[in-house]
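Trainee: Quick check, what structure comes out for this input:
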Amino acid sequence: MQLTARLAILLLTLWGVAAGAQGQGGPLAESVPTTPILVIEFERVFSESAFGRRVNNEIEQAGRAIATENRRIEAELTEEERGLTDLRSTLAPDEFRKLADAFDEKVQRLRDEQDTKARALGARTDEARRRFLTVAQPVLEGLLREAGATLILERRTVLVAADSIDISDRAIARIDAQIGDGADATLDPTPDPMPEPLEMQPDPQE
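Mentor: Take a look at the predicted model:
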């Protein structure tokens, strides 16, 4: 299941905490109507936050490096194949077949290596998003308490929602202030497991 599908619905079920926060003032409570539900555009929060911009830039650079390497390998193999073709008329069939088979094996090996790099880059992207959600959860919990709400939904899964209950902009500003670009947060090779209060469900559109 793709990460975008698992992030389709973001649920923060903090019933006890939110109930205790009812009636408490705060910047968000003044601007968001009292409501049990808030919505957020997670993809926009990620991509527009300092954390997301850094990750996307790193992924883009790595992707360009792989593409450049692919072009170099393709040019080298094309040249090698041309040289092998030129040798065909000067070699015995069995000898040429051995060279051709070795070349085919080399092509397949390089293709597999580059495919592995591409898959690893995709996995790195997914891991960065999971890590972002983990480190951003305390911020989202804070916004939840300030609004006196009990639930945050991914806006894409909501048919209609008032703009006043959308906390995407507030989340971006708060996450940037508290986490920054999150460089240190993504260096942990064994990130913390997803917190129990956080539940992921498939995107109905998938």
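Trainee: C-alpha from now on. contacts and neighbour counts both.
Mentor: OK.
Trainee: What is the three-state secondary structure of Leu159?
Mentor: Of the three states, Leu159 takes coil under DSSP: H, G, I helix; E, B strand; the rest coil.
Trainee: That one: how many residues sit nearby?
Mentor: 6 (other Cα atoms under 10 Å).
Trainee: Proceed likewise with the subsequent sequence, for comparison:
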Amino acid sequence: MILSAVAGLGLATASVAQQGSTFSLGETVGAPIGDGLVLRSVDEERLFRDSEFGQRVQGEIDAASRALEDENARLLAELTAREEELTEARATLSPEEFRAQAEAFDQRAEMVRQDQAQKLARFSQFEESERRRFFSQTGAILQEVLQDEGAQILIAARAVIIGLPEMDMTDAAIDAIDAALGDGGAAPFPLEAP
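Mentor: Below is the predicted model:
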């Protein structure tokens, strides 16, 4: 892998391919020319997802999702039963009494809907908070792995157009992050609102 700086522009271009391959411009690429910088890449999504930290986060979200589904089913059953009670009682209630009870029911149903929607939104907020925390703690670890790999530049795998498999250091980075951070411990932003 060779990275050459474009003079005066501060831009960089990567030239990587199998020996003897050519780009559409006809430039043959292969072995590095001169003293080149070594690049490595990481798959940021896999880095988080496959780390102990990311697996803990996903496990907490999965457990909370199942609990929310159970709670939603229970609340739906309660609201359905109350709605049936109101329907049956309508014949025995005055229009004013029925209207008051129906409005109270509607308010309760809306409050339940909003509460459950907030709980669901909190899952995304929790995951985003934990992702930020994860990536804020991995910079020094990634630098160390980059040095161990004998490389100078780390790029996101999704930015690589052509690259050799050995360019990817995601597995080594996950191992180093797991050793340093483990599952990340308790989240400062709790999954469930206090």
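Trainee: Got a TM-score for the two of them?
Mentor: Remark: TM-score between the superposed chains equals 0.74 [TM-score structural alignment, normalised by the length of structure 2]; 155 aligned residues with a Cα RMSD of 1.8 Å.
Trainee: Structure 2: which residue goes with Ser164 of structure 1?
Mentor: Using TM-score structural alignment, the partner of Ser164 of structure 1 in structure 2 is Glu166.
Trainee: distance of its match from Ser41 of structure 2?
Mentor: In this structure, Glu166 of structure 2 lies at 9 Å from Ser41 of structure 2, with Cα to Cα, to the nearest Å as the measure.
Trainee: Compare neighbour counts for the two and give me the winner.
Mentor: A direct count of neighbours by other Cα under 10 Å for Glu166 of structure 2 and Ser41 places Ser41 higher, at 21 against 8.
Trainee: pretty sure that one contacts Ala156?
Mentor: Yes: the pair Ser41 of structure 2 and Ala156 qualifies as a contact (Cα atoms under 8 Å) at a distance of 5.4 Å.
Trainee: What's the match for Ala63 of structure 2 in structure 1?
Mentor: Here Ala63 of structure 2 is matched to Gln61 in structure 1, going by TM-score structural alignment.
Trainee: what's the one helix or strand that match maps to packed up against?
Mentor: Applying DSSP states H and E as the criterion places Gln61 of structure 1 in helix 50-87. Secondary-structure packing of helix 50-87 of structure 1 (3 or more Cα pairs under 8 Å, 6 or more residues apart in numbering; DSSP states H and E): helix 42-48, helix 93-147, helix 168-179.
Trainee: Quick check: it compared with structure 2, mean distance?
Mentor: Here the mean offset of helix 50-87 of structure 1 against structure 2 after fitting is 0.7 Å, by mean Cα distance after the TM-score superposition for structure 1.
Trainee: tell me which residues in that helix are buried?
Mentor: Of the residues in helix 50-87 of structure 1, 50-52, 54-56, 59, 63, 66, 73, 77 count as buried by neighbour count, 16 or more other Cα atoms under 10 Å.
Trainee: relative to helix 168-179, how tilted is that helix?
Mentor: 90 degrees (axes from the mean of the first three to the mean of the last three Cα atoms, to 10 degrees).
Trainee: Any figure for the gap between the match of Ala63 of structure 2 and Leu121 of structure 1?
Mentor: Here Gln61 of structure 1 is placed at a distance of 11 Å from Leu121 of structure 1 (Cα to Cα).
Trainee: ok, the aligned partner of Phe46 of structure 1 in structure 2 - how many residues close by?
Mentor: Residue pairing (TM-score structural alignment): Phe46 of structure 1 is matched to Phe48 of structure 2. The local packing of Phe48 of structure 2 (other Cα under 10 Å) involves 20 other residues.
Trainee: Same question for Ile152 of structure 1.
Mentor: Other residues near Ile152 of structure 1 come to 23 when the count uses other Cα under 10 Å.
Trainee: who touches it in this structure?
Mentor: For Ile152 of structure 1, the residues meeting the contact criterion (Cα atoms under 8 Å, 6 or more residues apart in numbering) are 10-12, 37-40, 144.
Trainee: overlap between those and structure 2?
Mentor: Here is what carries over to structure 2 from the contacts of Ile152 of structure 1, by both residues aligned by TM-score structural alignment, their matches' Cα atoms under 8 Å: 37-40, 144.
Trainee: Just among the residues you listed, which is most surrounded?
Mentor: Of all the kept ones among the contacts of Ile152 of structure 1, Leu38 has the most neighbours under the rule other Cα under 10 Å, reaching 28 neighbours.
Trainee: Make sure that one is indeed in a strand.
Mentor: Yes: the secondary structure assignment for Leu38 of structure 1 places it in a strand, going by three-state DSSP.
Trainee: Please list all residues in contact with Thr21 of structure 1.
Mentor: Actually, residue 21 of structure 1 is Ala. It isn't Thr. 145-146, 148.
Trainee: neighbour-wise, which of those leads?
Mentor: Most crowded among those, counting by other Cα under 10 Å, is Gly148 at 29 neighbours.
Trainee: how near is that residue to Thr68 of structure 1?
Mentor: Look at Gly148 of structure 1 and Thr68 of structure 1: by Cα to Cα, they are 51 Å apart.
Trainee: Kindly report the same for Gly180 of structure 1.
Mentor: In this view, Gly180 of structure 1 and Thr68 of structure 1 are 31 Å apart by Cα to Cα.
Trainee: Lovely, talk soon.
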